[in-house]
Every structure is written in structure tokens, then in C-alpha cells.
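K.L.:
Show me how the following folds:
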Amino acid sequence: MFMLLNRRNFLPWSQAVTIALGGCSKLSYINGQAKVPDEADPKFAECEANDHLVIMWIFNSMESQIYEIFAYSNTAQSLWESLKKMHGQQDNASRIFELQQEIFCSKKSSNQSFTNILGT
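P.N.:
Here you go, the predicted structure:
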């Protein structure tokens, strides 16, 4: 199952991306373990290409509204850290407020269960 990052699914999305990157031996580009060689080093171009590849994979796994916010990230690690900062907060006050508003504004009809209301 392929999922796109949206405003509500960072935790399962990040787990899926982490597994995918680990399977491609590219996890080090988001977790800070990749050692970037000096620009004079012949391995620099390969490292930079791999970093851009990881950025592209992450961008392609986002909904367009999310992509637009992060489109100018320079490295895969900075992109990942920015995503975690914005979407990975368990105590994200703005998301809590948004959910409270959705619950407050939702109306239950007589033939709808509570779980069906939450699923909308």
C-alpha cells in the first residue's frame, strides 16, 4: 500500500518511508549518518546525486499542498527534519485545535455511528 503524506498521517507515512529508504540503503541520508565528502572528493557527486534522489522520492510521496511548503529544501536530512518538526509533533497544538473544531462542528444523524462520524 502506497500512501501520500497529508496533514494527518505523518507517523505511518514516516514509518513507510523509513522502511523504503532502509531497503534501498539510503536511510543514512535522512538520519544524519551519511558522511558528505568535500566537494573536491570524487565521491561528492555520487553522494549529492543520492541525496537528490532521496529528496525526489520524499517529494513524490507527498500531497501537493505539503510539497509546496517544503519544495526548497536543500538536503534530504534538512527536509526530513523540517517534516518531523511540522508534522511529527504528538502534541501539535494547531492539529489538536483543528480536530476539536471538526468534532465540534460535526453532526450525528440518527443512522450514523460515532465511528462513522470520525471517519469522515
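
K.L.:
C-alpha from now on. contacts and neighbour counts both.
P.N.:
Noted.

K.L.:
Relative to residue 82, how far out is the closest residue to residue 51 other than its chain neighbours?
P.N.:
The shortest distance from residue 51 to any non-neighbouring residue, by C-alpha to C-alpha, 6 or more residues apart in numbering, is to residue 76 (5.8 Å). Spatial separation of residue 76 from residue 82 under the definition C-alpha to C-alpha, to the nearest Å is 10 Å.

K.L.:
neighbour-wise, which of these two wins?
P.N.:
Neighbours were counted for residue 76 and for residue 82 using other C-alpha atoms under 10 Å; residue 76 has more, 26 against 14.

K.L.:
Count the neighbours of the closest residue to residue 17 other than its chain neighbours for me.
P.N.:
Among residues not flanking residue 17 along the chain, residue 58 sits closest, at 7.6 Å (C-alpha to C-alpha, 6+ apart). Here the number of neighbours of residue 58 (other C-alpha under 10 Å) works out to 19.

K.L.:
which stretches of the protein form helices?
P.N.:
Chain-ordered helices for the chain, with DSSP state H as the definition, fall at 10-23, 28-31, 44-59, 64-70, 76-87, 93-105, 114-119.

K.L.:
now the other sequence, so there's something to compare against:
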Amino acid sequence: MAADPPPSPSSNAASPFFLHPSDNPGVVLVTQLLFGDNYHTWCRSMTMAISAKNKLGFVDGTITKPASTASLFSSWLHCNNMVISWLLNSISPEIAASVLYVTTAFEIWTDLKERFSQKNGPQIFQIQKSISSLSQGQLTVSAYFTRLKALWDDLLNYKPVPMCSCGAVTLLNSYVQQERILQFLMGLNESFASARAQILLMEPLPPLNKVFSLVLQEEPQREIFVPPPLTDAHAFVANSDSLRPVKTFPKKDRPICKHCGCTGDAGQDSDYPAG
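P.N.:
Next up is the predicted model:
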């Protein structure tokens, strides 16, 4: 009796050649399309989405195109075209038109990387400039921290922390965390000066999330009324009052009695002394 043939990889849910019934060419994997200047954030989102579909090998080159006579060729072609459709749905129409006739998902992925991942210098400069100029202002502590963390994560895409097995990477991560804590504390409003001073006196500094939690606990106690700035009309009135001349009245000479020559009280203009 002949042995049963091995199951097809396309029917195995753990295989990269497997396609779920919900997978179709019209699926949009990410909400933000690639327009060029957002390549790094788009690339990260797409990498996670394609990895979740177990199709990362089709874009990073680890799953190569088999020979046309190989048993896997049909399954590879099916999955490759599916991934190409997902990529085209996730980039702007102008960019999609430039890669429409590329035959493999790996070639499209490589082409996009070569075109849009080279502008690291200006992007890093802009992100670091935004980090240095960001302050809490009218934002809540939570909103301010969220914006700052988004900039940190964006910067990490351009300047990833190197991975190694030595202890240097631990020291480097500690330095990055300390730098972020200082950036967060520097941007807080002056009403948090006391909490900031207490945190800076801690040795060693607590983790970043702990620092955020400590500052967040102080926020309800910092609702201090700040008087609104003077409007132009108010400023004009204030300036007018300060520049208004003071009225002065001439001093009256004290009257002199014509009869005896004595000096009388001011306001009395009589030819005879009182009494």
C-alpha cells in the first residue's frame, strides 16, 4: 500500500505559503500610506503587518523564487502576488505606478528602501529639533509625555540602538534613558519645579515610566491660577494712567490786613481782621 503524500505547505497554517480565506488582494494592511518622507514609520508598520501574516520572507528575501518546475512554484507565485497587492495598496498612487510592473515583492521592497531610506540626516535633524523645542505649555502631563515619546520612537527608527552580547549595550541603554528623563523634566512647566528637583536628587534616577508616574501624581496639585495677559486696550489704559499729568493748583498768598498789617488765613479777603 502506497504511503500518503505529504500535505501541501499551502494547507499548513504554520507555513508561509498558507493563505487564510480572509486574505485577498484588496486588503489594506496599514492605515498610513507611504508618501516618501514617512518611509521609516511606514516600513515599521508594514513589517509588523506582513510578519503577522507570516509573509515576511517574501519581502526580506529569505523565501526565494523556486524554479518554475518545482512543486512549490504555484504556491510561491500565489503568495508573492498577494504580498505585491498588499504593498501596492499601502503606498501612494504615484509611487505605486512606479513599481506596478515589478514581478516580485522582494524587488518592490528593496526598491522602496533604496529610494526613501537614504534621507536620514535631515530627518534626524528635524526630529531632534522638535524634541529640544517641545515643552509642556498648555498640554497636560500625559499629552506632553505622549508627544515626546512619539518623537523618541521616531528617532529610534533612524538611529537604532546597536545590538550586541557585551555589557556595552546595557550601559548605552541606561544613557539613553537618562537623557530622555532629563528632556522630559526640562520641558515641564515651572509649577513642577519642586517635583523636578526631588526627582533629580534621587540616586540613581528611577526609570522613565516611574518618573512620568511621579510627575503625573503631582499634576492635580498644580492647578494654579495664572492671570490672563493684558489686552492691548488694557495696556493702553494702564500706560495712559501712568503718563497722565498730575493737576496742580497755584498756591494762594495769605491775605494781609490793610488796617493792622497782620497776615490772615488763606481764602479770607477782607479789609478788616476777623473778630
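
K.L.:
so what's the alignment partner in structure 2 of the residue nearest to residue 51 of structure 1 up against?
P.N.:
Using TM-score structural alignment as the criterion, the counterpart of residue 76 of structure 1 in structure 2 is residue 105. In this structure, residue 105 of structure 2 makes contact with 58, 59, 80, 81, 83, 84, 87, judged by C-alpha atoms under 8 Å, 6 or more residues apart in numbering.

K.L.:
tell me which of the residues you listed is nearest to residue 33 of structure 2?
P.N.:
Proximity of the contacts of residue 105 of structure 2 to residue 33 of structure 2, judged by C-alpha to C-alpha, is greatest for residue 87, which lies at 9.8 Å.

K.L.:
what does residue 24 of structure 1 align to in structure 2?
P.N.:
Alignment of residue 24 of structure 1 against structure 2 is given by TM-score structural alignment, with residue 53 as its counterpart.

K.L.:
What count of nearby residues applies to that match?
P.N.:
As a burial measure, residue 53 of structure 2 scores 16 neighbours (other C-alpha under 10 Å).

K.L.:
ditto for residue 71 of structure 2
P.N.:
Residue 71 of structure 2 has 11 neighbouring residues, counting by other C-alpha under 10 Å.

K.L.:
was I right about residue 216 of structure 2 contacting residue 145?
P.N.:
No - here residue 216 of structure 2 lies out of contact with residue 145, judged by C-alpha atoms under 8 Å, at a distance of 9.9 Å.

K.L.:
Looking at those two, which one has more neighbours?
P.N.:
With other C-alpha under 10 Å as the criterion, residue 216 of structure 2 and residue 145 differ in neighbour count, and residue 145 comes out ahead with 21 against 15.

K.L.:
so the more buried one is in which element?
P.N.:
Take DSSP states H and E as the rule and residue 145 of structure 2 turns out to sit in helix 141-158.

K.L.:
In structure 1, what range does the helix or strand just after that helix match?
P.N.:
The helix or strand immediately downstream of helix 141-158 of structure 2 is helix 168-186, counting by DSSP H and E. Mapped onto structure 1 using TM-score structural alignment, helix 168-186 of structure 2 spans no residues at all.

K.L.:
List the buried residues in whatever helix or strand comes next after helix 168-186 of structure 2.
P.N.:
Sequence order places helix 193-200 as the next helix or strand after helix 168-186 of structure 2, per DSSP H and E. Of all the residues in helix 193-200 of structure 2, those buried under the rule 16 or more other C-alpha atoms under 10 Å are 195, 196, 199.

K.L.:
so what corresponds to the last one in structure 1?
P.N.:
The one in question is residue 199 of structure 2. The alignment leaves residue 199 of structure 2 without a partner in structure 1, by TM-score structural alignment.

K.L.:
How much space separates residue 199 of structure 2 from residue 218 of structure 2?
P.N.:
According to C-alpha to C-alpha, residue 199 of structure 2 stands 12 Å off from residue 218 of structure 2.

K.L.:
Mean per-residue distance, stretch 46-58 of structure 1 versus structure 2.
P.N.:
Using mean C-alpha distance after the TM-score superposition for structure 1, stretch 46-58 of structure 1 ends up 0.5 Å from its aligned counterpart in structure 2, as a mean over the superposed pairs.

K.L.:
what range in structure 2 does that stretch sit on?
P.N.:
Residues 75-87 of structure 2 are matched to stretch 46-58 of structure 1 when aligned by TM-score structural alignment.

K.L.:
do the same with stretch 3-12 of structure 1
P.N.:
Residues 32-41 of structure 2 are where stretch 3-12 of structure 1 aligns, with TM-score structural alignment as the criterion.

K.L.:
okay, how far is it across the matching stretch, tip to tip?
P.N.:
For stretch 32-41 of structure 2, the first-to-last residue distance is 9 Å (C-alpha to C-alpha).

K.L.:
Thanks a lot, see you next time.
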